[in-house]
Structure formats: C-alpha cells, structure tokens
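Colleague: next comes the sequence, and after it the predicted model I'd like to discuss.
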Amino acid sequence: MPIPSMTILYVDNAEQSGAFYARLLDRQPVEASPTFVLFVLDNGLKLGLWSKHTCIPAPDAGGGGAELAIAVASAAQVQALFDAWTADGVSILQPPVTLDFGFTFLASDPDHHRVRVYAMAAD
C-alpha cells in the first residue's frame, strides 16, 4: 500500500511563503522557484508550497481547512516556540493552552493555513 510522503499547501506567493516557512522551520528549502518551494524535514516529510495561480487544475479551497501539526518533546519547547514565533510576528490563533491531548498553541501562515505546535500529555 502506498504511503503519503508529501503535504502540499496552495499559496498565493510561493517565494513569500517559502521565506515564512524557512524562518518557522529554521531550514532552507531544497527546491525553490517562483511557483513552488519544497522543504524536506528531518522525519522525511516533504512540505511543498505551490502557487495556487499555477496549479492545474486550480485548487478549490484556501487555507484554514486543515492543520500542519508539529510535535515537540515538552511543554517547555511549546512555550519557547510560541515566544520565538510571537517575537517574529507570526499570527497566533490560539495562545498556549492545555487541551485533552497535551500542551499546544496554534499559529497561521500568510495564506491562513493553520500550524499547530504541541507536546503530548504524559500518560
């Protein structure tokens, strides 16, 4: 059975979104053009940012309908990323809070895609 290996977000401006995610992920893309930017993360996941103006067929949906979830090891790391992203001007949709699955906060990228950082609750 094939296993998905890439998430693609449709964006208004791939270069601008690429710069945003380079800061957020603290890494440079492995591929970058005016219409597509690709990051390869340490766990092997590929994150593509594709211009919604050049994708064929054109996407129907915009940002906000799903989340890019980033797991970290501890609540302290959640808080540290929240502090760093807030200082960098990242739009925050939900400040750090404890939910049933753990400690988390929710941010938004320039295209309103949701980015959640979380640390799982201890069993």
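Modeller: That came through fine.
Colleague: contacts and neighbour counts: CA atoms only from here.
Modeller: OK.
Colleague: what is the subsequent helix or strand relative to the longest strand anywhere in the chain?
Modeller: The residue-count maximum for a strand in the chain (DSSP state E) belongs to strand 91-99. Where DSSP states H and E defines the elements, the next helix or strand beyond strand 91-99 is strand 102-108.
Colleague: hang on, the earlier thing: mind giving me the packing neighbours of the longest strand of the chain?
Modeller: helix 75-87, strand 102-108 (3 or more C-alpha pairs under 8 Å, 6 or more residues apart in numbering; DSSP states H and E).
Colleague: okay, one more to line up with it:
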Amino acid sequence: MTSTSVVSIVYVNDAPAAARFYGDLLGMSPSLETPGYITFGLGPGADLAVWSGQFADLSPDVPRTSEVCLAIDGGGPDEINAIFEQWRSKGVTILQEPHDAGFGLTFLAADPDGNRIRVAPKD
C-alpha cells in the first residue's frame, strides 16, 4: 500500500505573499515552492498549500464556506489566548474573538484573501 498525505489547499491571489503570511503565523518555511503553488509540511501526512492562478481576483468580500483549522496540541485557554494576542498584534484580521465553542476555546481569523483560519485545541 502506498502512503497517503492530506493536503489542505487555500486559493490565493499571490502565492508568495500568502506563503509569507502563513509562514509568519506558523513560524515555519515552505517545504516546496513553485511560482504559484507553495506547501508547508505540517507533520506526518499533513500539508498546507497556497495556490494562485486558479481563480482570478479572489475577493476578501466573498463569503468563504470552509476554513483551515490549526489544532493546537495541548491548546488550553492560556495558549489559545496567547496566539490570539500575537496574531492581533501582527494585524491579522479577526473574525471572531476567543470564545467557548463546546470543544474548547477557539477564535477565527482571515488571511488577506478572506480565507478563514480557526485556532482551536487539538481533539
């Protein structure tokens, strides 16, 4: 049997700019870079990719119906709040401030293209 990886793809207008944004938030460098497709290795079998050129002129005003969830291992309220404050100080667009969603403290942000990013504790 071949190994399988899950790649979450985020559509963006400018892949290098989006990669800088995500690299700064995640504190990591890309694992693969092409002019329009850039990936980050998040761990065994999981990657995050930003891809431009598939949709012209994505607008942050268009509602997004999916989101990337960054599940924080050991993510108690103090850690989630610290990430929230760090992102807010960087000027990241916050869509929902930290709140209890039944599975723990979580907040919702957006990247420059309007794609949603949720930060939550790992199940």
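Modeller: Now that the structure is in, tell me what you want to look at. Because the structure is a prediction, the values reported are computed rather than measured.
Colleague: re the thing from before, possible to save the helices and strands packed on strand 91-99 of the first structure as TSV with mean neighbour count and distance to residue 3 of the first structure?
Modeller: Converted to TSV, those look like this (neighbours: other C-alpha atoms under 10 Å; distance: least, C-alpha to C-alpha, whole Å):
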stretch	mean neighbour count	distance to residue 3 of the first structure
helix 75-87	16	28
strand 102-108	20	27
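Colleague: of these, which is nearest residue 16 of the first structure?
Modeller: Between residue 16 of the first structure and those, the shortest gap by C-alpha to C-alpha is with strand 102-108, which sits at 14.1 Å.
Colleague: mean distance, the next helix or strand after that closest one to its aligned residues in the second structure?
Modeller: Remark: after strand 102-108 of the first structure, the chain's next helix or strand is strand 114-120, criterion DSSP H and E. Here the mean offset of strand 114-120 of the first structure against the second structure after fitting is 1.6 Å, by mean C-alpha distance after the TM-score superposition for the first structure.
Colleague: run a quick neighbour tally on the corresponding residue of the first structure for residue 93 of the second structure.
Modeller: Matched across to the first structure, residue 93 of the second structure falls on residue 91, judged by TM-score structural alignment. Neighbourhood size, residue 91 of the first structure [other C-alpha atoms under 10 Å]: 15.
Colleague: ok, residue 91 of the first structure touching residue 111?
Modeller: No - between residue 91 of the first structure and residue 111 there is no contact under C-alpha atoms under 8 Å: 10.9 Å.
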